[in-house]
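**Q** this one's sequence-less:
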């Protein structure tokens, strides 16, 4: 039943706008890993609208029940049950007998997890994506060391009070981290509520 499902209003608000970016960015993608599937809402909305790819969810084990509940209520043929994936310790997920992921999507993770885990996410993604693979990130970022809105400033303060290791990341730091791991920015799309979707392509490291 709907009321038993974990619910994020932010997911409900932003998923249509995210789809508008992903439907073009992922047009050639065939197997996607979602890092940090959270409630599972994004997966059940986006997967059926991107039928050309397999959508593999992943998250910490404690979030799997909620993701599975959303999948049970709103399943899709190309949607896969969550894999256990912890950025702090897990190896790159997936069955070696299956095709490698050629796309990665993550929403609202960079400002939640500690910076070393953001670094590991980029390292793993850059290492395992094939050349031409897509890495898409949704969330709020600072530009030039400045908040882009008062609401983002307040959100950052709330995050840091809850967990000093979290907080909005600087776009320039994200860009430098991406380039270090062979990920080239191809799109920086403004989104509702002072968020962005960043799309990177995996290139050959020089």
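**A** Arrived safely. Nothing here was measured: the structure is a model prediction, and the numbers come from that model.

**Q** Every contact and neighbour count from this point should use C-alpha atoms.
**A** Fine.

**Q** how about the residue most central in space within the chain, secondary structure?
**A** Residue closest to the average C-alpha location in the chain (CA atoms, centre = their mean): residue 106, at 0.3 Å. Using DSSP: H, G, I helix; E, B strand; the rest coil, the structure places residue 106 in strand.

**Q** my guess is it contacts residue 38, does it?
**A** No. Using CA atoms under 8 Å, residue 106 is not in contact with residue 38; the gap is 9.9 Å.

**Q** how about the longest helix along the chain: buried residues?
**A** Longest helix in the chain by number of residues (criterion: DSSP state H): helix 9-25. Residues 11, 14-15, 18-19, 21-22, 25 are the ones in helix 9-25 that count as buried (16 or more other CA atoms under 10 Å).

**Q** Who are the packing partners of that helix?
**A** Applying 3 or more CA pairs under 8 Å, 6 or more residues apart in numbering; DSSP states H and E, one finds that helix 9-25 contacts helix 41-46, strand 134-139, strand 183-191, strand 195-202.

**Q** So which of those is the most surrounded?
**A** strand 134-139 (a mean of 24; mean count of other CA atoms under 10 Å).

**Q** Return the distance of the helix or strand following that one from the chain's centre.
**A** On the C-terminal side of strand 134-139, the closest following helix or strand by DSSP states H and E is strand 141-142. Relative to its parent chain, strand 141-142 has a centroid offset of 16 Å by CA atoms, centre = their mean, to the nearest Å.

**Q** Presented hereafter is structure B, for comparison with structure A:
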């Protein structure tokens, strides 16, 4: 994450590039009004950008790093997003998530660029929680780069994967088939796969019927 403004807003340049394409997909797949839980909200730019686009929903940002909460709240205040609930600390890898107050009307879990910048255990925790919490019409939305048949889709993805592993050996691009298989274990099936700019993917998982 890049520079920080005087009010605590951190700035991630990638958000300016990916928010438009992501929003286009979210508009197509978002279920009926309810609560959207965003994991790994990071700087908060996505929450500030997306929440006003879904005025009939409640948007709940969260992040593993408590230091990011100041930035998330500052971005949402600056955007005047009235439907954003209080940001919460959430460890995706934890067995129990602090979501008892929103579980009853949760319709979507959104996770942008998380599972490759965290241990695989966090990704598994995300899939487990989504499978446990989402209603029959709910969705889990994942966005980011993925390995295809164990290989990076582009040369830049290969370089990115190596840079992530250099920062933390538990990080790195995840294999698409591995993610789909892990989701199935937790009662989720891949409903849609949308090709995005620079080789990224949007993945929409839904609870398996029955």
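**A** Right, received. Where do you want to start? Since this is a predicted model, take the numbers as computed values, not measurements.

**Q** The helices and strands packed on helix 9-25 of structure 1: which one's closest to residue 168 of structure 1?
**A** Residue 168 of structure 1 lies closest to strand 134-139 among those, at 8.8 Å (CA to CA).

**Q** Quick one: the residues in structure 2 that that closest one pairs up with.
**A** Taking TM-score structural alignment as the measure, structure 2 aligns residues 139-144 with strand 134-139 of structure 1.

**Q** contact partners of the matching stretch?
**A** 22, 29-31, 107-114, 116, 130, 200-207 (CA atoms under 8 Å, 6 or more residues apart in numbering).

**Q** same question, stretch 74-88 of structure 1
**A** 35, 43-44, 47-48, 51, 53-61, 64, 67-68, 71, 91-94, 117, 120-121.

**Q** what's the answer for stretch 92-109 of structure 1, then?
**A** 26, 29-37, 83-85, 124-125, 128-130, 132-140.

**Q** quick one, what contacts the aligned residue in structure 2 for residue 15 of structure 1?
**A** Using TM-score structural alignment, the partner of residue 15 of structure 1 in structure 2 is residue 19. By CA under 8 Å, 6+ apart, the contact list for residue 19 of structure 2 reads 46, 49.

**Q** I'd like to know how far residue 19 of structure 2 sits from residue 129 of structure 2.
**A** 25 Å (CA to CA, to the nearest Å).

**Q** Over to residue 152 of structure 2?
**A** For residue 152 of structure 2, the distance to residue 129 of structure 2 - CA to CA - is 27 Å.

**Q** List the buried residues of stretch 70-78 of structure 1.
**A** 70-71, 75-76, 78.

**Q** what range in structure 2 does it sit on?
**A** By TM-score structural alignment, stretch 70-78 of structure 1 lines up with residues 75-83 in structure 2.

**Q** same check, this time on stretch 173-193 of structure 1
**A** With TM-score structural alignment as the criterion, stretch 173-193 of structure 1 aligns to 178-198.

**Q** Off-centre distance for the matching stretch?
**A** With CA atoms, centre = their mean, you get 13 Å for stretch 178-198 of structure 2.

**Q** before we move on, what about stretch 168-185 of structure 1?
**A** With CA atoms, centre = their mean, you get 15 Å for stretch 168-185 of structure 1.

**Q** if we look at that stretch, which residues are touching it?
**A** 110-111, 119, 122-123, 126-127, 135, 140-145, 156, 198-205.

**Q** Now do the end-to-end distance for it.
**A** 19 Å.

**Q** same question, stretch 88-106 of structure 2
**A** 15 Å.

**Q** how close does the residue nearest to residue 23 of structure 1 when sequence neighbours are not counted get to residue 183 of structure 1?
**A** The shortest distance from residue 23 of structure 1 to any non-neighbouring residue, by CA to CA, 6 or more residues apart in numbering, is to residue 50 (6.8 Å). Distance, residue 50 of structure 1 to residue 183 of structure 1, using CA to CA: 23 Å.

**Q** now do residue 167 of structure 1
**A** Distance, residue 167 of structure 1 to residue 183 of structure 1, using CA to CA: 23 Å.

**Q** ditto for residue 9 of structure 1
**A** 31 Å.

**Q** same deal with residue 56 of structure 1?
**A** Counting by CA to CA - residue 56 of structure 1 and residue 183 of structure 1 are separated by 21 Å.

**Q** thought residue 171 of structure 2 was touching residue 164?
**A** Yes. With contacts counted by CA under 8 Å, residue 171 of structure 2 reaches residue 164, the gap being 5.8 Å.

**Q** Near residue 127 of structure 1, how many other residues are there?
**A** Number of residues near residue 127 of structure 1 (other CA atoms under 10 Å) recorded here: 14.

**Q** cool, the one 3 residues further on as well?
**A** With neighbours defined by other CA under 10 Å, the count for residue 130 of structure 1 comes to 17.

**Q** you'd agree it is up against residue 204?
**A** No. The pair residue 130 of structure 1 / residue 204 is not scored as a contact, 9.0 Å apart, by CA under 8 Å.
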